[in-house]
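Asker: Have a look; sequence and predicted model below, questions after that.
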Amino acid sequence: MDSHDGVRGILMAAALGPVLAVLLTACATDPPDPAAPQGTSAASVPAEPVAAGLEAPWSVAFLDGTPLVSERDSARILEVADDGTTREVGVVEGVDAAGEGGLLGLALDDEDRLYAYSTGTDGNRVQRYDLAGGPGALTLGEPTTILDGLPSASVHDGGRLAFGPDGMLYATVGDAGDRDSAQDLGSLGGKILRMTPDGDVPTDNPFAGSLVYSYGHRNVQGLAWADDGTLFATEFGQDTWDELNVITPGANYGWPEVEGIAERDDFVDPVQQWSPADASPSGMAHVDGTLFVANLRGQVLRTVPVSDPTTSSEHLAGEHGRLRDAVAAPDGALWIVTNNTDGRGDPGPDDDRILAVDVRP
């Protein structure tokens, strides 16, 4: 949007033509051996600062062009102004921030209501908030809990929220350390859930009366839809393979029976896999036919062409540390959220930050 063409207007497309050619087309390589780590290195791409001094930021959602950011441990929701300063919109009450738990994903519906996934004392939950005021004066209303009692632990909490093109709310729930729950359709652990904006079960979900959309997941933290409605998900593996999956309603993705490409008829294989040391894929965005994947341990921004999701390229390798989220901004830029203050990174003086890369043609 025009309001972001100042500090956030960042990079002129004419100056970035050669860089964008690398960023958006370097994925066009021959399909690699599926049993090997996949991805090719690529040159650095310019990234401009949007905001700095954040504490373990996790998710970004846009309210009519105004960015809202969640901080995992403080449970604060922040508004980012055009000049990069932040102000507190509100604090999600009752958050039990321990390990990987805390205030995680944010999403907004078409009525400008804010949804937050957070860890409470009785498990993970999804809450909805009305927002009052305009840019520079937003305030958080009282929560409506639409789903609670989700499995939680100091690890594998999932936490990504996103509205699909069907208007339904999707939520990723990790196995919370209980591996077998991922194969148990009676548990919501290790699943991708699909629900109405009120938390009800849609009538066309694959399992009658259940929020479960897909299962056999260890810890999904990235969701993105291609233009044709195909849903992609990134998933943390254990010791062997991280995954990029195409999600089919009702499908079983194998955890903990298999990890990565197993070629077994009873499980759906990922379209791409990476060594956890090179990846740990978290948030993901789709822009103009390319998936952008933020990686934590790998400290890279990975690009995957939707036309051939078995291939990928790496960018920004090691330049900004751990990357938690990749988000398509309303002005067409790609926003990248770093995560160096989460207890596992090596923070610099300005961390954590939100960076912007112009990926417009």
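Answerer: Sure thing, it's come through. Numbers count the residues shown, from 1 in each chain.
Asker: rest of the way, CA atoms for contacts and neighbours
Answerer: Noted.
Asker: which SS state does Pro18 fall under?
Answerer: For Pro18, the secondary-structure state derived from DSSP: H, G, I helix; E, B strand; the rest coil is helix.
Asker: so how far is Pro46 from it?
Answerer: Distance, Pro18 to Pro46, using CA to CA, to the nearest Å: 12 Å.
Asker: what does Trp274 give?
Answerer: From Trp274 across to Pro46, the span is 25 Å (CA to CA).
Asker: more neighbours, those two?
Answerer: Using other CA atoms under 10 Å, the more surrounded residue of Trp274 and Pro46 is Trp274, with 24 against 16.
Asker: what sits against Asn124?
Answerer: Listed by CA atoms under 8 Å, 6 or more residues apart in numbering, the contact set of Asn124 reads Tyr117, Ser118, Asp148, Gly149, Leu150, Pro151, Ser152, Asp157.
Asker: Give me the neighbour count for the first one.
Answerer: Neighbouring residues of Tyr117 were enumerated by other CA under 10 Å; the total is 29.
Asker: One more: the fourth one?
Answerer: Counted with other CA under 10 Å, the neighbours of Gly149 add up to 14.
Asker: if I pick it, what's in contact with it?
Answerer: Gly149 neighbours (CA under 8 Å, 6+ apart): Asp122, Gly123, Asn124, Arg125.
Asker: okay, pairing it with this:
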Amino acid sequence: MRTRRWAGSALALLLAAGAAGCGTGNEDEAGPGAGPVATSTASSSPAGAPDLGAGEEVARGLDVPWGLAFLPGGDALVAERDSGRILRVAAGGGAPQQVAEVAGVAAAGEGGLLGLAVSPEFATDDLVYAYFTAADDNRIVRFRLGGGAPEVVFSGIAKASFHNGGRIAFGPDGMLYVGTGDAGNTSSSQDPASPAGKILRLTPDGDPAPGNPTAGSPVYSLGHRNVQGLAWDADGRLFATEFGQNDVDEVNLIEPGRNYGWPEVEGEGDTAGGRYTNPLVTWSTREASPSGLAITAGTAYVAALRGERLWVVPLDGDRLGEPSAQLTDAYGRLRTVQVAPDGALWVTTSNTDGRGDVRDGDDRVLRFPAR
């Protein structure tokens, strides 16, 4: 088993595959009501905008669903944060089938089995990537969906009860992008030698990608508090959602080498001399806690946890238009949103994570067809 480590010691990792103190004020730190082929990228789709009035349930009774990624045929893989299971959900619905289980997942607080990504070459390599919290760190493993030994491709990302990041996605360039959190150590976000509080850009093998801002470093951007959503628009631009602390949550346009300010700046702030980059959109933490992010038909869709709504934000060149709140209080906490190969928008709820009001059928996977 090969391992790419940033820091820390290697841990034993098993994966059984089958066919069958930190900051305060936001998201999971606050209780309910408190102050090429399809991959895991949420990229633009040639289909029309999703019909948010025509939602249908494709799966129910899940245990804190977190990661969501599509296979080329349209079926989805869903990660359960606390159980470590990976389920296959058919595009047409039906009971989810367990296809893998990541052993060694240390589920506590916001940690556990988090993001999923499907290899851009899945048709030939059968590889799935998973980001999860282990005993000593957060790490990324890949494995063949049909079975076989797992491979740790990157480890040594700081872990904590909160701010573990966890979103992974393949970009249009075929590289693996990773959103991490500061793990409660705010100074790490500004430390270029730490992978915490960053967006990383890796090769599929887990090496620092060619063309990164600093040769030999996996760091693509820094100054982040807790990155939760990654998505590209039709022009190949990367956008990311980020949890703020007490004041505002953010959507950022991510450019290589840019510093997004945390912990010196929350939201818009001192950009004198171009040191920090301001977000494009902000919300109060009560309205958002923006987790998943998807882009399709010229529009960004942001899943809100504490805000219990789906924010719909038109793209307008290098800017974002006026956000509108949809699905407000309809399904509770929304964790992940992704665009399916057929252009439909899939959304997962997160009401069983200990911070939501559990509703009948929770947690669920919802599908909103493209018009």
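Answerer: Yep, that arrived. Being a predicted model, the structure only gives us computed values, none of them experimental.
Asker: Overlay the chains and give the TM-score.
Answerer: After superposition, the two chains reach a TM-score (TM-score structural alignment, normalised by the length of the first structure) of 0.85; 315 aligned residues with a CA RMSD of 1.5 Å.
Asker: rewinding a little: in strands only, show me the contacts of Asn124 of the first structure.
Answerer: Residues of the contacts of Asn124 of the first structure located in strands (DSSP state E): Tyr117, Ser118, Asp148, Gly149, Leu150.
Asker: In the second structure, what residue corresponds to the second one?
Answerer: Using TM-score structural alignment as the criterion, the counterpart of Ser118 of the first structure in the second structure is Phe132.
Asker: Gly167 of the first structure too?
Answerer: In the second structure, Gly167 of the first structure lines up with Gly174, judged by TM-score structural alignment.
Asker: Need the nearest residue in space to its match, chain neighbours excluded.
Answerer: Pro120 (6.7 Å; CA to CA, 6 or more residues apart in numbering).
Asker: Kindly provide the distance from that neighbour to Ile295 of the second structure.
Answerer: Pro120 of the second structure sits 18 Å away from Ile295 of the second structure when distances are taken as CA to CA.
Asker: Same question for Leu334 of the second structure.
Answerer: On the measure of CA to CA, Leu334 of the second structure and Ile295 of the second structure end up 16 Å apart.
Asker: More neighbours: the two, which one.
Answerer: Each of Leu334 of the second structure and Ile295 has its neighbours counted (other CA under 10 Å); Leu334 has more, 32 against 29.
Asker: which ones are touching the more buried one?
Answerer: Taking CA under 8 Å, 6+ apart as the criterion, Leu334 of the second structure is in contact with Ser291, Ala303, Ala304, Leu305, Glu308, Arg309, Leu310, Val347, Thr348, Thr349, Ser350.
Asker: which one is it nearest to, not counting chain neighbours?
Answerer: Counting by CA to CA, 6+ apart, Thr349 is the residue found nearest to Leu334 of the second structure once chain neighbours are left out, at 4.4 Å.
Asker: residues near the aligned partner of the one you found in the first structure, how many?
Answerer: Matched across to the first structure, Thr349 of the second structure falls on Thr338, judged by TM-score structural alignment. Thr338 of the first structure has 31 neighbouring residues, counting by other CA under 10 Å.
Asker: Does Thr338 of the first structure touch Glu319 like I think?
Answerer: No - contact criterion CA atoms under 8 Å: Thr338 of the first structure and Glu319 do not qualify, at 10.5 Å.
Asker: What is the burial count for the closest residue to Leu127 of the second structure other than its chain neighbours?
Answerer: Excluding its sequence neighbours, the residue lying closest to Leu127 of the second structure (CA to CA, 6+ apart) is Arg144, at 4.5 Å. Look at Arg144 of the second structure: counted by other CA under 10 Å, it has 18 neighbours.
Asker: thinking Arg144 of the second structure is in contact with Asp125, fair?
Answerer: Yes - here Arg144 of the second structure reaches Asp125: they are 7.4 Å apart, a contact under CA under 8 Å.
Asker: one step back: what's the spacing between the residue nearest to Gly174 of the second structure and Pro172 of the second structure?
Answerer: With distances taken as CA to CA, Pro120 of the second structure is found 9 Å from Pro172 of the second structure.
Asker: all helices for the first structure, in order.
Answerer: All helices of the first structure, identified by DSSP state H, fall at 17-25.
Asker: how close does the residue most central in space within it get to Gly250 of the first structure?
Answerer: Taking CA atoms, centre = their mean as the criterion, Gly283 is the residue nearest the geometric centre of the first structure, at 2.5 Å. Distance of Gly283 of the first structure to Gly250 of the first structure, given as CA to CA: 23 Å.
Asker: quick revisit: what number of residues lie near the match of Gly167 of the first structure?
Answerer: Gly174 of the second structure has 16 neighbours, counted by other CA under 10 Å.
Asker: Tell me who's in contact with it.
Answerer: With CA under 8 Å, 6+ apart, Gly174 of the second structure has these contacts: Pro120, Thr203, Pro204.
Asker: And those residues, which is closest to Ile168 of the second structure?
Answerer: Proximity of those to Ile168 of the second structure was ranked by CA to CA; the top entry is Pro204 with 11.5 Å.
Asker: what do we get in the first structure for the closest one?
Answerer: Under the alignment (TM-score structural alignment), Pro204 of the second structure pairs with Pro197 in the first structure.
Asker: Same check on Gly261 of the second structure?
Answerer: Aligned partner of Gly261 of the second structure by TM-score structural alignment: Gly254.
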